[in-house]
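> predicted model follows, preceded by the sequence.
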Amino acid sequence: MSSSPSPTPNGHAVTVIGLGPMGRALAAAFLTAGVRTTVWNRTPGRDGELVARGAVPAASAEEAVAASPLTVVCLVNYDATDSVLRTEAVTRALKGRTVVNLSADTAERARDTERWAGEHGIGYLDGAIMTPTPSIGTPSAVFLHSGPEPLHREHRPVLDALGGTHTHLGEEIGRAAAYDIALLDIFWTSMAGYVHALALAQAEGVSPTELAPFAQGIGAILPPLFQEWAEDVESGGFSGEGNPLTSAVSTMTHVVHAAEGHGIDASVMRAAEALARRTVDLGHGAEGFTRVTEVLGRR
């Protein structure tokens, strides 16, 4: 086992487990901020640049977590996290220390990990990174956290080295993952719609770069709609004023017919159209698209 590195001037130390692109960005941000940083990855050979900058390579996950009071984990999912943390040696080394898990998975997996951590005397915070790798260490980074507020407050000085904003969403450990899943839902369904639109435009002789400025215009009208629709769903108003569901279904049908006329798979829009038609068939045709939220939750 390697010896522990000498303390940095600010006295802070962190271990980063997981050195994919995001994990390397996290470790680099800690190093830039002068935080003593120990690194470990399941696949060797990804720490070279970080070590050259002053990171301390650990020979094992056990050695890595023992090197710092705080371990930040960034792996592909909680199966990967469990395979590293829930070994006897690592679990024993983590006792009395804190894990901040920035790996993506479901809220239930976060709750299960919290139970495991509590049983073994390990402090646990769950988290989510809501911005891409280049944002890490800059003011544009966005991090969400959930778990015990005193624990978050204790480690906030180190987490702040990652830049951007750090929002503590509450003590219920699953809240960060719940936000993450919902926001990923927005992102990927939006991206699915956009690549489908590019394919449809190209089939009609419109190049992607010609369409892009107008696509950005569509994007610009969404933020106020997000707020308006959230309030509508929360109040149960489901207002169809200006754009009832019957009208929405008609425009969706146009997209389906145009796409399939060019031999383009329209399954994404067909799914949206089917939800809208189902809601209309339930007697909500005069209401707005927000009524679909309530219908989706029906058993």
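All right, it came through fine. For clarity, every value in this text was computed on a predicted model and none was experimentally measured.
> from here on, contacts and neighbour counts on C-alpha atoms
Fine.
> where does the residue nearest the centre of the chain sit, in terms of helix or strand?
Centroid-nearest residue in the chain, with Cα atoms, centre = their mean: Asp180, separated by 4.2 Å. Using DSSP states H and E, Asp180 sits in helix 175-203.
> chain center to whichever helix or strand comes after that helix: distance?
Using DSSP H and E, the helix or strand that follows helix 175-203 in sequence is helix 208-235. Offset of helix 208-235 from its chain centre (Cα atoms, centre = their mean, to the nearest Å): 20 Å.
> again, but for stretch 32-48
When distances are taken as Cα atoms, centre = their mean, stretch 32-48 is centred 22 Å away from the chain's centroid.
> where along the stretch 1-150 of the chain do the strands fall?
13-17, 36-40, 56-57, 70-73, 98-101, 123-129, 142-146 (DSSP state E, counting those that start in this stretch).
> next, the buried residues of the longest one.
Buried positions in strand 123-129, judged by neighbour count with 16 or more other Cα atoms under 10 Å: 123-129.
> and it with helix 175-203, angle?
20 degrees (axes from the mean of the first three to the mean of the last three Cα atoms, to 10 degrees).
> take this one as well and set it beside the first:
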Amino acid sequence: MTTVKKSVAVLGLGSMGAALADALLVAGHEVTVWNRTPGRAEGLVARGARRAGSVAEAVTAGEIVLVCILDYGDIGPLLEQQGVGRAALQGRVVVNVTNGSPEEACAMAERVTGLGAAYLDGGIMAVPEIIASPEAFVLYSGSREAFEAHRGVLDAFARSVYLGEDPGLAPLHDLALLSGMYGMFGGFLHAAALVRSAGGSVEEFTTTLLQPWLGAMAGGLPAMAAQIDSGDYGVTGSPLAMQVSHDSIGEVSRAQGVSPELFAPLFALMERRVADGHGSEGLAGLVELVHPR
């Protein structure tokens, strides 16, 4: 399928904004760029982008306006200071991939659509170095019509995942994914500290033991997710009561001079769930403590 070439304005040329603009150029789109520090556009201009002298100039040059700046709170003032109003935005599509909250996304959508533009909020699940690679994907929410009309452009960045009309869905799922990532990193750091405390090689432990183990454990996540959706937390493996009967991880960690603070909050939730009479359940039931139905 041939991708229709379109004009795109990119506002913000930090590491991510520059990577997105470069992906658009590689895909053959007409790209106009703007950045507070004009010098950051030099490399992109050399590769075929056009540099705009103002936000208003950039916006009027693109049928799609891609916003990728550091602070969500700066977007509104930036548009106001640069005099970008209905005349400039009417009929355009604003794709905002600035990190923010669901509330901020909904407020921005209301503001942008009030000025006559369609709105998509995006969550980039990638680092700049892997933009346009098979490993990257971008979450989108907002105007379905705009997403479907311009998916060919959006796919230049990464695999595009549309979540729904509510603009807040992309940032919410972005934060949910990051939560899972940081939880994994927390477990890794505790495991690494334990191995190091015994004089072991953390790298060897990670590559030969931890990665395969975590991969195997990740295979059970869909079943846990189904339990959370259904509210049925029955377990055929190790019930919570058995898992909390002896705080081996905490005790050994302290004995080895390793702080249990990365693991302790989860163990405390497990103990609470057992105390509440749910000792026969599995780990999935802990969700009821952090988000009661």
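Done, it's in. All values reported here derive from a predicted model rather than from experimental measurement.
> returning to what we had before: out of the strands of the stretch 1-150 of the first structure, which is closest to Asp265 of the first structure?
strand 123-129 (32.3 Å; Cα to Cα).
> now which residue in the first structure aligns to Cys106 of the second structure?
Aligned by TM-score structural alignment, Cys106 of the second structure pairs with Arg111 of the first structure.
> can you show me the helices along the stretch 1-150 of the first structure?
21-32, 48-52, 61-66, 78-85, 88-94, 107-119, 149-159 (DSSP state H, counting those that start in this stretch).
> which strands or helices does the fifth one pack on?
So that's helix 88-94 of the first structure. helix 61-66 (3 or more Cα pairs under 8 Å, 6 or more residues apart in numbering; DSSP states H and E).
> where in the second structure does the helix it packs on fall?
So helix 61-66 of the first structure sits over residues 55-60 in the second structure, by TM-score structural alignment.
> give me the mean deviation of that stretch from the first structure.
Superposed on the first structure, stretch 55-60 of the second structure shows a mean distance to its aligned partners of 1.6 Å (mean Cα distance after the TM-score superposition for the first structure).
> so how far is that stretch from its chain's centroid?
Centroid displacement of stretch 55-60 of the second structure relative to its chain, using Cα atoms, centre = their mean, is 27 Å.
> and the helix holding Asp180 of the first structure, which residues are buried?
Under 16+ other Cα under 10 Å, the buried positions of helix 175-203 of the first structure are 175-181, 196-201, 203.
> ok, stretch 98-113 of the first structure next?
Under the neighbour-count criterion of 16+ other Cα under 10 Å, stretch 98-113 of the first structure has 98-107, 109-111, 113 buried.
> in CSV: the residues you listed, plus distance to Leu70 of the first structure.
Below are the buried residues of stretch 98-113 of the first structure laid out as CSV (distance: Cα to Cα, whole Å):
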residue, distance to Leu70 of the first structure
Thr98, 5
Val99, 6
Val100, 7
Asn101, 11
Leu102, 13
Ser103, 15
Ala104, 19
Asp105, 21
Thr106, 23
Ala107, 22
Arg109, 21
Ala110, 18
Arg111, 19
Thr113, 16
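> which among those gets closest to Asp160 of the first structure?
Of the buried residues of stretch 98-113 of the first structure, the one sitting nearest to Asp160 of the first structure (Cα to Cα) turns out to be Val100, at 13.0 Å.
> is that closest one in contact with Gly127, as I believe?
Yes. Using Cα atoms under 8 Å, Val100 of the first structure is in contact with Gly127, at 6.8 Å.
> ok, the counterpart of Met16 of the second structure in the first structure - contacts?
Under the alignment (TM-score structural alignment), Met16 of the second structure pairs with Met22 in the first structure. By Cα atoms under 8 Å, 6 or more residues apart in numbering, Met22 of the first structure lies in contact with 74, 133.
> give the contact list for the aligned partner of His120 of the first structure in the second structure.
In the second structure, His120 of the first structure lines up with Leu115, judged by TM-score structural alignment. Counting by Cα under 8 Å, 6+ apart, Leu115 of the second structure makes contact with 85-86, 89-90.
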